[in-house]
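A.B. asks: here is my input, please return the structure:
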Amino acid sequence: MINRFSFSYFVLSFLTGITTVLAQAPLTIGSDRELFVDRKLIESLDGAQVILHEPVDQGKVLAFDEPWEGAFSAYVTILKDGDLYRAYYRGVPTAGKDGNDSEVTCYAESLDGVRWEKPNLGIHEMAGSRANNVILANAAPVTHNFSPFIDTNPDAPRQQRYKALGGTSSSGLVAFVSEDGIHWQRLQGDPVFTEGVFDSQNVAFWSESERQYVCYFRTWTGGGYSGYRSVSRTTSPDFIHWSEPEAMVFGDTPYEHLYTQQTSPYFRAPHIYLAIGARFMPNRKVIGDEEAKLLGVDPKYYNDCSDVVLMSSRGSNAYERQFMESFIRPGIGLQNWVSRSNYPALNVVQTGAEEMSLYVNQDYAQPSAHLRRYSMRLDGFASLSAGYAGGEMLTKPFVFSGEKLEVNYSTSAAGEIRIELLDAEGNSLPGFSMKETQPLIGNEISRLVYWNKSTDITPLAGKPVRMRVYLKDANLYSFRFH
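C.D. replies: So this is what the prediction gives:
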């Protein structure tokens, strides 16, 4: 006969066993490219570390200098559509209430992401002429923060290939659709979502990994308007009916004001969402009154400062803030330290065989307001790194699919990377040991890993494995089984 104590012990042992099994269950990564923007796969580090890389300032690419644009132009979205780059942004020459009638949505395009032009679209009359780049006017408050995306949902109608959300708390989020990305119309008369603050960019996309539309939008946390500007998330199967919102959580990192979050799938690893957002520091005043006058800054816009931060998510309502440090610091010069400057545009796009670019609003509330380009190597947000003394990373158990292992890496002339494949318990697998791997030396976006002069890892596909990476004066940016 089982007494109460023995029965309780049996249940506890059973549940503990289940928990242990679940904790040790291998991750499934398939043939996805894995980055080091989070620690999803990392079991341990010994002499190695994950470091954040700083984008390179490539200078001004787009001035907000048309009469309908001006010093308060903001909330830029960059889309790469085949060989054409598209930029969408708010134009408004003077400061006013959010969603006022003078706000318009402007458009620019580029063939390389570097040299941009503002086409004369002939859609709306501005300053007595239709020779302008305005795609939406007289549509307040949608034009306050109109944010489009290219719908990659395979079931999306061709006439709705482009979708967008815009609006403030007074209107809710209004859905727009377009076939060509230039001419837009409302998807329906009523807003599609109303449970948020919405007073900055509210971003949406079709998630390949979640098989649904996802929207990240502005909320407050920790006491309403006396708390912190933060982010919530909602999902939809059809872009019309949205779920109850969930507040995003940030692990054990401290709250900071996030004015924009710019969450979107990384184009080379769409299962990873990158949030390259604006960290806002209210009442952190850097420039004085006389300095502001010399710069021509609007008197209301130099009591705060901001910079760019990097977060990531793999779906659900969780961000990982692996790095609290700034991703892009404000540039040299007091003009970079005014309120609401240094706000990043939505999306990272490829602008070369080895290069990607992101864009940042600068000189806000000043006559010199413009968009600036920053470049990075592909996958180069963060890397696994070790110095001359060397270091190692051991991954958690995972299951992959594919025949080869491809890496994006760099070493010094004296450095190297060696990769060993292990079983789930951490035992070296014959034919894939550290001694049998060919050292990786050089600087390549894509290179295959060899063991015993072969790249074939087919016998290990579908089985739980671990990976041990040894680095000496080297960086590993990403890896992928395919």
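
A.B. asks: rest of the way, CA atoms for contacts and neighbours
C.D. replies: Noted.

A.B. asks: count of residues packed around Phe14?
C.D. replies: Residues lying near Phe14 (other C-alpha atoms under 10 Å) number 12.

A.B. asks: now the helices for the stretch 251-400 of the chain?
C.D. replies: Counting by DSSP state H, counting those that start in this stretch, the stretch 251-400 of the chain has helices at residues 289-295.

A.B. asks: so which residues of the stretch 1-150 of the chain form strands?
C.D. replies: 27-30, 34-35, 42-46, 49-52, 56-63, 74-81, 84-91, 104-110, 116-117, 134-136, 147-150 (DSSP state E, counting those that start in this stretch).

A.B. asks: okay, these in TSV with mean neighbour count next?
C.D. replies: TSV is the format used below for these (neighbours: other C-alpha atoms under 10 Å):
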stretch	mean neighbour count
strand 27-30	15
strand 34-35	22
strand 42-46	14
strand 49-52	19
strand 56-63	16
strand 74-81	23
strand 84-91	23
strand 104-110	23
strand 116-117	16
strand 134-136	23
strand 147-150	25
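
A.B. asks: can you spell out which helices and strands pack onto the helix or strand that Val214 is a member of?
C.D. replies: Assigned by DSSP states H and E, Val214 belongs to strand 212-221. In terms of contacts (3 or more C-alpha pairs under 8 Å, 6 or more residues apart in numbering; DSSP states H and E), strand 212-221 is packed against strand 203-207, strand 228-236.

A.B. asks: those into CSV, with extra columns for distance to Ile182 and mean neighbour count?
C.D. replies: As requested, the helices and strands packed on strand 212-221 are exported to CSV (distance: least, C-alpha to C-alpha, whole Å; neighbours: other C-alpha atoms under 10 Å):
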stretch, distance to Ile182, mean neighbour count
strand 203-207, 18, 25
strand 228-236, 25, 21
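
A.B. asks: for the residue lying closest to Gln24 once chain neighbours are set aside, list the residues it contacts.
C.D. replies: Leaving aside its sequence neighbours, Gln24 sits nearest to Pro397 (C-alpha to C-alpha, 6 or more residues apart in numbering; 7.6 Å). By C-alpha atoms under 8 Å, 6 or more residues apart in numbering, the contact set of Pro397 is 24-27, 41, 423-424, 464-466.

A.B. asks: closest to Val192 among the residues you listed?
C.D. replies: Leu27 (35.9 Å; C-alpha to C-alpha).

A.B. asks: also this sequence, please, to line up against the first:
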Amino acid sequence: MSDKKKQAALQIGKRIEMFVDDYLIDRMEKAYLKLTPPEKKEIVLRMEKPWEGPGSGIYSCVFKDKDTFKMYYRGTFDNSSDQSQGQSCCYVESTDGIHWERPELGIHQFDGSSANNIVMLGHIAHNFSPFIDQRPGCAPHEKYKAVAGYAPEGLFAFVSEDGLHFKPFREEPIIRKGAFDSHNLVFWDPNHNCYMCYSRYFASNQEPNIEAPRDSAIFLGVRAIQNCTSNDFENWTKPEPNVYDKGVPLEHFYTNATIPCPGAEHTYLSFPMRFMPERNKVTEHEKVGVSDNVFMSSRDGFKWNRPFLEAWIRPGLDFKNWTQRSLIPAWGILETSPEEFSMYINEHYYWGDSYIRRVTVPRHRFASVHGDYSGAVFTTKPIMVEGDSLFINFATSAPGSVRVGIIDETGWPAAYYSAEDCDVIYGDELDCKVSWRGDSDLTPFAGKVVRLKFELKDADIYALRFGS
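C.D. replies: Sure thing, here's the model as predicted:
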């Protein structure tokens, strides 16, 4: 293979590459990309305190700080408007991501008592979104930062030393262009060595089939996601809309929950709540609209791939989830075990029994290349081999199987490493070492460009990596 073609080869090093898009894929025969819905688990937090009315439990943020999982979520005791003073940001913590406790913080008064878990009170708490600043050299008294905002003023910033007592970063907004009445997010991104902000704006309504009640916000356009960056958290670039492939439908994205994937941080994942303002399934409910959520990914945080237009989580049989603003994913992916990612959604929004539920995804299994029982094949683009073994994240049925063949630089199956030479793989493993005639050593291919040919029978390939 020529030097020019070698330069065109993908250089993935020893990264985990998930099959959430076609980045690695060259050809597929009867195989296809398949979205993996999460598994619903237990209810972890019921909105049952006096300061947690029916509008509570949304716009949540979760992350780990040392040995403690932390969650921030919206509380309401007066939800008459987005700028009502009867709103709060509440805090809970956990050691396992399942059992959460409300500490009595003693920071803010509610009904004459400070025995509550409120960290921010007033209209600015409507969508208060904290995060740990991972920027190298970040000052200890600004270890925690947060953003919150509303129209038309803009997005405001806050800092804290302990994640509980926040003060304004500055008096004026850090970003002014946008809608900001939803869940706005900021995090430090080591891929670009800057802060990334994802917030909401209103795109022009170009879809003639989108009809909505005469709501002033809706008639501004379609809710959509914008992004901007900053090197210092104070000076930000002009917000730009997320970019999608041609033909991707324009839908109301109410939130975004954008985050680099743990263990594969070069891939950005986003879980927007998708809103249908014109639908009214439960007519006795006081507010119209239905919602679910979707999944999309990006290699740079700006251009987004949406091969899956279906819902990531459907409302299901529970009629109380067929009303507006349920199923909003929290921002954050917790590694609650070596095999499991935990995420969180709200359910029963604006009913009397609203709550937050945990959902789980096996590690790096957000999507797969799937082949059914009749058999399927897919081949990767040219990849530079760095590492002495190939590992795959896969699952099959009992009669299902996976075989992997190596196509060398000549374009032919490598001797002793063809799919026919591959030891048959079956079962369900997150990190399985591939072998050929009992040998997994790939050092003969180190520094060379190969293609991988996968033969699937009732099987899914979720991710791969080269390693030792």
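
A.B. asks: please state their TM-score.
C.D. replies: Put the two chains on top of each other and the TM-score (TM-score structural alignment, normalised by the length of structure 2) is 0.91; 450 aligned residues with a C-alpha RMSD of 2.0 Å.

A.B. asks: picking that back up, in structure 2, what stretch matches the strand holding Val214 of structure 1?
C.D. replies: On the basis of TM-score structural alignment, strand 212-221 of structure 1 is assigned to residues 194-203 in structure 2.

A.B. asks: Gly380 is in contact with Glu444 of structure 1, correct?
C.D. replies: No. At 11.8 Å, Glu444 of structure 1 and Gly380 do not qualify as touching, with contact defined as C-alpha atoms under 8 Å.

A.B. asks: higher neighbour count, the two?
C.D. replies: Legend: neighbour count by other C-alpha under 10 Å for Glu444 of structure 1 and Gly380, higher for Gly380 (24 against 14).

A.B. asks: need the contact list for the residue mapped onto the more buried one from structure 2.
C.D. replies: If you follow Gly380 of structure 1 across to structure 2 using TM-score structural alignment, you land on Arg365. Listed by C-alpha under 8 Å, 6+ apart, the contact partners of Arg365 of structure 2 are 18, 36, 393, 462-463.

A.B. asks: about what we covered before: make TSV from the helices and strands packed on strand 212-221 of structure 1 and add distance to Pro430 of structure 1 to it.
C.D. replies: Below are these laid out as TSV (distance: least, C-alpha to C-alpha, whole Å):
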stretch	distance to Pro430 of structure 1
strand 203-207	39
strand 228-236	46
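
A.B. asks: Trp68 of structure 1: which of those is closest?
C.D. replies: The nearest among these, by C-alpha to C-alpha, is strand 203-207 at 23.9 Å.

A.B. asks: and the contacts of that closest one?
C.D. replies: With contact meaning C-alpha under 8 Å, 6+ apart, strand 203-207 of structure 1 is reached by 147-153, 164-165, 212-217, 262-265, 270-271.

A.B. asks: hmm, try it at 7 Å
C.D. replies: 147, 149, 151-153, 212-217, 262-263 (C-alpha atoms under 7 Å, 6 or more residues apart in numbering).

A.B. asks: got it, and stretch 209-216 of structure 1?
C.D. replies: For stretch 209-216 of structure 1, contacts defined as C-alpha under 7 Å, 6+ apart pick out 202-207, 231-237, 239, 263, 271.

A.B. asks: which members of those are the farthest-apart pair?
C.D. replies: Longest span within the contacts of stretch 209-216 of structure 1, C-alpha to C-alpha: Val231 and Pro237, 20.7 Å.

A.B. asks: quick one on the thing from earlier: which among the contacts of strand 203-207 of structure 1 count as buried?
C.D. replies: 147, 149, 151, 153, 213-217, 262-263 (16 or more other C-alpha atoms under 10 Å).

A.B. asks: and the match of Gly380 of structure 1, how far is that from Asp423 of structure 2?
C.D. replies: Distance of Arg365 of structure 2 to Asp423 of structure 2, computed by C-alpha to C-alpha, to the nearest Å: 23 Å.

A.B. asks: ditto for Cys90 of structure 2
C.D. replies: Distance from Cys90 of structure 2 to Asp423 of structure 2, by C-alpha to C-alpha: 53 Å.

A.B. asks: what residue of structure 2 matches up with Arg158 of structure 1?
C.D. replies: Counting by TM-score structural alignment, Arg158 of structure 1 corresponds to Pro140 in structure 2.

A.B. asks: tell me the contacts of that match?
C.D. replies: Neighbour list for Pro140 of structure 2: Glu161 [criterion: C-alpha under 7 Å, 6+ apart].

A.B. asks: how about 6 Å then?
C.D. replies: By C-alpha atoms under 6 Å, 6 or more residues apart in numbering, the contact list for Pro140 of structure 2 is empty.

A.B. asks: could you find the closest non-adjacent residue to the residue nearest the centre of structure 1?
C.D. replies: Closest residue to the average C-alpha location of structure 1: Leu274 at 2.4 Å, with C-alpha atoms, centre = their mean. The shortest distance from Leu274 of structure 1 to any non-neighbouring residue, by C-alpha to C-alpha, 6+ apart, is to Ser312 (4.6 Å).

A.B. asks: next, count neighbours for the equivalent of that neighbour over in structure 2.
C.D. replies: Matched to structure 2 by TM-score structural alignment, Ser312 of structure 1 sits across from Ser297. Number of residues near Ser297 of structure 2 (other C-alpha under 10 Å) recorded here: 24.

A.B. asks: distance check, Ser297 of structure 2 against Gly53 of structure 2.
C.D. replies: 34 Å.

A.B. asks: which ones are touching Val469 of structure 1?
C.D. replies: Contacts for Val469 of structure 1 (C-alpha under 6 Å, 6+ apart) come out as 392-393, 418-419.

A.B. asks: same list (those) but as CSV, adding neighbour count.
C.D. replies: Below are the contacts of Val469 of structure 1 laid out as CSV (neighbours: other C-alpha under 10 Å):
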residue, neighbour count
Glu392, 21
Met393, 24
Arg418, 22
Ile419, 25
